[in-house]
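J.: got a predicted structure here, sequence first:
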Amino acid sequence: MFNNLSEKLDKAFHILKGHGKITEVNVADTLKEVRRALLDADVNFKIAKDFTTRVKEKALGQDVLTTLQPGQLLIKIVKDELVELMGGDVAGVNLSGNPSIILMSGLQGSGKTTFSGKLANFLKTKKNKKVLLVACDIYRPAAINQLHVVGDQVGVEVYSEPENKNAVSIAENAIKHAKANGFNVVIVDTAGRLAVDEEMMIEIANVHKAIQPNETLFVVDSMTGQDAVNTAKAFNDRLNFDGVVLTKLDGDNRGGAAISIKSVVNKPIKFIGTGEKMDAIDVFYPDRMADRILGMGDVVSLVERAQQQYDEEEARKLQKKIAKNEFGFDDFLSQIQQVKKMGNMKDLVGMIPGAGKALKDVEIEDDAFKHIEAIIYSMTPQERSKPTIIDVKRKTRIAKGSGRKVEEVNQLMKQFDQMSKMMKMMQGPGGKNLMKMMGGMKGGMPGMK
């Protein structure tokens, strides 16, 4: 996420390295590169220019603190300005209605239907809401079926009227159904449309007027960069939506949409899509995103994801096993599964401060654990529970069964042994608290040296 921008900003700040103070000359050279990095990230020229002007004014208008180097001070100023540019504070979704009605809008292909399912899953699991999805896309072939598939995936009911070609009446009937059946939230998925399509824009305006949503969200593909910003502005001029949803942010190496969309439409980014899975949705935090853009990681989000997978009862059982030296490969496999539930590996590594820079040339795939899992699954139940019985002969059989080399089996055994010793040490004073804080992350990065 934003790898190209992060790398270019890092190079820009290196200009100040070794300087004892900020001067108009060296800050101008640095901010010239910052502006160039923003433009390469597809940020609007005026926004990039105004941004660097504000940073320059603040940098030259204050003394460098004794605890900060000039480069550190400039990074702090840039971060503060980035946070402000992206909205400042986190903006929540309005759930005040009974039921709360959320109207989804956006271009065709922006990921609107999939995100409707993700949002339904988020509100169901995180907010304990009874959610109804409504299929109001009466134009795209198989759109209704797609929403039903998404609804089945997340365990949420979908309301549809396949024979009805009036989006307004479908939405109104869905609201009646929701009220009669005790739904807390109704998410209305509409057809994708262009802002220049007058007939389609009139239709969504009529739907909006008829159901009076508490929240109207505009869904846009972040990878389209400045086009996403321009599209959002055109829609906002017609629909006056409440917030923006950026999808496919996990594949966006530039970041132009995330940085500049708030400044252009003056509406907050409320959610981001970070992957294909139905739980790959995050509330948008401007301060955390600024940290990630500047290569500082996002430890808070990382720990939050770990806590979502944290099971206190399982953790207690695991601690007892570790204390008795009974930690085996089945337990190790369980920890891997917990880490995999936290999201795609590249995104997780990007949340670790400094890791993104250190591993910038390393390709981290979502199936990074598949070889380790293959080796473990090739072990017998007895071998998984008592790794000490695995001798040379067994290693040869395990390697053959998993399609891997004996050397890889040896490497896994060595890493497993080292990790077991480390976890045993963590059972001592001070270690237990760290174990509890890490929750589902314990043992989660096999293969890392």
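T.: In hand now; what should we look at? Numbers count the residues shown, from 1 in each chain.

J.: rest of the way, CA atoms for contacts and neighbours
T.: OK.

J.: could you report the neighbour count for Ala210?
T.: By the measure other Cα atoms under 10 Å, the count of residues near Ala210 is 13.

J.: ranges for the strands of this protein?
T.: With DSSP state E as the criterion, the chain has strands at 100-106, 131-136, 157-159, 185-190, 215-221, 243-247, 269-273, 281-283.

J.: quick one: closest of the ones you listed to Met425.
T.: Met425 lies closest to strand 281-283 among those, at 34.6 Å (Cα to Cα).

J.: could I get the strands of the chain as JSON lines with distance to Phe122?
T.: Formatted as JSON lines, the strands of the chain follow (distance: least, Cα to Cα, whole Å):
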{"stretch": "strand 100-106", "distance to Phe122": "13"}
{"stretch": "strand 131-136", "distance to Phe122": "10"}
{"stretch": "strand 157-159", "distance to Phe122": "14"}
{"stretch": "strand 185-190", "distance to Phe122": "12"}
{"stretch": "strand 215-221", "distance to Phe122": "15"}
{"stretch": "strand 243-247", "distance to Phe122": "14"}
{"stretch": "strand 269-273", "distance to Phe122": "11"}
{"stretch": "strand 281-283", "distance to Phe122": "7"}
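
J.: so Ser222 touches Asp250, yeah?
T.: No: with contact defined as Cα atoms under 8 Å, Ser222 does not count as touching Asp250 (9.3 Å).

J.: got another, please set it beside the one above:
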Amino acid sequence: MASALTDKLTRLVKEMRGQARITESNVQDMLREVRMALLEADVALPVVRDFIARVKDKALGQEVLGSLKPGQTLVSIVNRELAATMGEGVADINLAAQPPAVILMAGLQGAGKTTTTAKLAKHLIEKRRKKVLTVSGDVYRPAAIEQLKTVTSQAGAEWFPSTPDQKPHDIAVAALDYARKHYFDVLLVDTAGRLAIDEVLMQEIKDLHATLNPVETLFVVDAMQGQDAINTAKAFKEALPLTGIVLTKLDGDSRGGAALSVRQITGAPIKFAGVSEKLDGLEVFDAERHAGRILGMGDIVALVEQVTAGVDIEAAQKLAAKVKSGDGFDLNDFLAQIQQMKQMGGLSSLMDKLPSHLTAKAGAVDMDKAEKDIKRKEGIIQSMTPLERRKPELIKATRKKRIANGAGVHVQEVNRLLKEFEQMQGMMKKMKGGGLMKLMKKMGGMKGMGGGMPKMPF
């Protein structure tokens, strides 16, 4: 979360850690700063009051006063109470029902319900090994049904057809009947959203809930909405027995207030967080880990999971064997490493999970520029012939000009890429079987963030 809340609380954490003695006076000063940071981040006032009261109670108790490192203890209290505000640990999705387990997706238009439905389908298929059917009950928004069809296909799930001239109730009944007859494990129902809360919307979704009797009713809310998210949450809580929350757009430059408020307002646990626009950009929400991110402590567990999921171990082992056998490292291998970086979710996604003190210098670097640089390199290599990729020594002046024209770059860019490739090639020649992890670390070490292959944080 690249937010003002994270920036302010990170600075406060550094100041608190340096405190040799904790007194009522400096606790009050610290809490005043925390309160202002939370209010500016659009955290609901009742949530702020409750949070501050809990931290103050513990900070002025024996837990801190009797500690040898009161500053660090105070930080741990703030971290713990932040996590408690958003929930306790991980709230798993409930699929304990006679198949199909019905999951109803609710929320305002623009919150990301349709994309989130597909992301959840992909998650259930890949992580829970479920057979998933999706259906759209949104008969009002143009192209909503087609959008769900497209993203469902990309997610690897099956889509149940519906048309704008049907009633949402009839669509739901037909989809449920189809899911039962074809032995689906899960039915995901994408409902209509509105630009604002209205009685028609609420009555329609109440009827759908009564018809489907879902095991999960997930409230999808945009984390960038701030105070509006709180008002929406209240209205949906009154209309539906919400069982969980999905926070979308947590990767945006949001103020972060929704993440801290929405659980307390609805009483429902946050179950998932949308962390990128890609279909695999849905994380099971862990309150403790998210609190660490807000305080600038990073989320190393999520980083390891992301890197592990993105790394093609088989391809890396083949490359290691190839280098070890002396076959050499060519531009096809170089391209594979660039594409591996993209599979991991890109630089900004990886950097977001590192502790702020490790990314302070990198913060000055334009992440967009670095990611564009990666795409440019990919384009240059893809403009080469298969022979040129295998034998880069053939690439002389006329070939360089043709490659540059094909990639839409200057010849200097081609020269720069070839120089970086030669550096990595030289590095590979020196490696005589240092193991897979050593190989992968070396692959990430080119040129740092400022140019060339970005340095991987593992």
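T.: Structure received. Values in this document were obtained by computation on a predicted structure and should not be read as measured data.

J.: need the TM-score between these chains.
T.: The TM-score (TM-score structural alignment, normalised by the length of structure 1) is 0.88; 445 aligned residues with a Cα RMSD of 3.0 Å.

J.: before we move on, back to that, just send the strands of structure 1 back as TSV, with mean neighbour count too.
T.: What follows is those, written out as TSV (neighbours: other Cα atoms under 10 Å):
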stretch	mean neighbour count
strand 100-106	25
strand 131-136	28
strand 157-159	22
strand 185-190	27
strand 215-221	25
strand 243-247	26
strand 269-273	25
strand 281-283	18
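
J.: what's the closest of those to Ile75 of structure 1?
T.: Per Cα to Cα, nearest to Ile75 of structure 1 of the strands of structure 1: strand 269-273, 23.2 Å.

J.: have a look at how far, on average, the closest one is from structure 2.
T.: Overlaying structure 2 shows strand 269-273 of structure 1 at a mean distance of 1.2 Å from the equivalent residues (mean Cα distance after the TM-score superposition for structure 1).

J.: helices and strands around that strand, which ones?
T.: Using 3 or more Cα pairs under 8 Å, 6 or more residues apart in numbering; DSSP states H and E, the elements in contact with strand 269-273 of structure 1 are strand 243-247, helix 256-265, strand 281-283.

J.: how does it look with 10 Å?
T.: With contacts defined as 3 or more Cα pairs under 10 Å, 6 or more residues apart in numbering; DSSP states H and E, strand 269-273 of structure 1 has these neighbours: helix 112-126, strand 215-221, strand 243-247, helix 256-265, strand 281-283.

J.: wait, which of the strands of structure 1 is closest to Lys421 of structure 1?
T.: Taking those one by one with Cα to Cα, strand 281-283 is closest: 35.2 Å.

J.: so which residues make contact with that closest one?
T.: Residues outside strand 281-283 of structure 1 that contact it (Cα atoms under 10 Å, 6 or more residues apart in numbering) are 90-93, 115, 118-119, 121-122, 245-247, 269-275, 301, 343.

J.: cool, and stretch 312-326 of structure 2?
T.: With Cα under 10 Å, 6+ apart as the contact definition, stretch 312-326 of structure 2 has outside contacts at 327-330, 333, 336-337, 340, 343-344, 425, 428-440.

J.: buried subset of these, written for ChimeraX?
T.: In ChimeraX, this line selects whichever of the contacts of stretch 312-326 of structure 2 come out buried by 16 or more other Cα atoms under 10 Å:
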select :329,330,333,336,337,340,344,425,428,431,439,440
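
J.: how about the helices in the stretch 51-200 of structure 2?
T.: Assigned by DSSP state H, counting those that start in this stretch, the stretch 51-200 of structure 2 shows helices spanning 62-65, 70-86, 113-128, 144-155, 168-181, 199-212.

J.: so which of those helices comes closest to Thr10 of structure 2?
T.: Comparing those by Cα to Cα, helix 70-86 comes nearest, at 10.2 Å.

J.: by contact count, what packs against that closest one?
T.: helix 4-17, helix 24-40, helix 45-59, helix 62-65, helix 257-266, helix 287-294.

J.: adding distance to Lys181 of structure 2 and mean neighbour count, write those out as CSV.
T.: Formatted as CSV, the helices and strands packed on helix 70-86 of structure 2 follow (distance: least, Cα to Cα, whole Å; neighbours: other Cα atoms under 10 Å):
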stretch, distance to Lys181 of structure 2, mean neighbour count
helix 4-17, 49, 19
helix 24-40, 50, 16
helix 45-59, 46, 16
helix 62-65, 59, 15
helix 257-266, 35, 24
helix 287-294, 38, 23
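
J.: let's have the ones you listed in TSV, adding distance to Thr150 of structure 2.
T.: Below are those laid out as TSV (distance: least, Cα to Cα, whole Å):
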stretch	distance to Thr150 of structure 2
helix 4-17	36
helix 24-40	38
helix 45-59	39
helix 62-65	54
helix 257-266	29
helix 287-294	31
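
J.: before we move on, the earlier item: ok, Ser222 and Asp250 of structure 1, which is more surrounded?
T.: Set Ser222 of structure 1 next to Asp250 and count neighbours by other Cα under 10 Å: Ser222 wins out with 28 against 19.

J.: you'd agree the more buried one is up against Ser260?
T.: No: using Cα atoms under 10 Å, Ser222 of structure 1 is not in contact with Ser260; the gap is 11.0 Å.

J.: now do the shared contacts for these two.
T.: 228-229.

J.: what lines up with Glu7 of structure 1 in structure 2?
T.: When structure 2 is aligned by TM-score structural alignment, the residue opposite Glu7 of structure 1 is Asp7.

J.: from Asp373 of structure 2, how far off is that match?
T.: Distance check for Asp7 of structure 2 against Asp373 of structure 2: by Cα to Cα, to the nearest Å, it reads 27 Å.

J.: could you do Lys429 of structure 2 as well?
T.: 26 Å.
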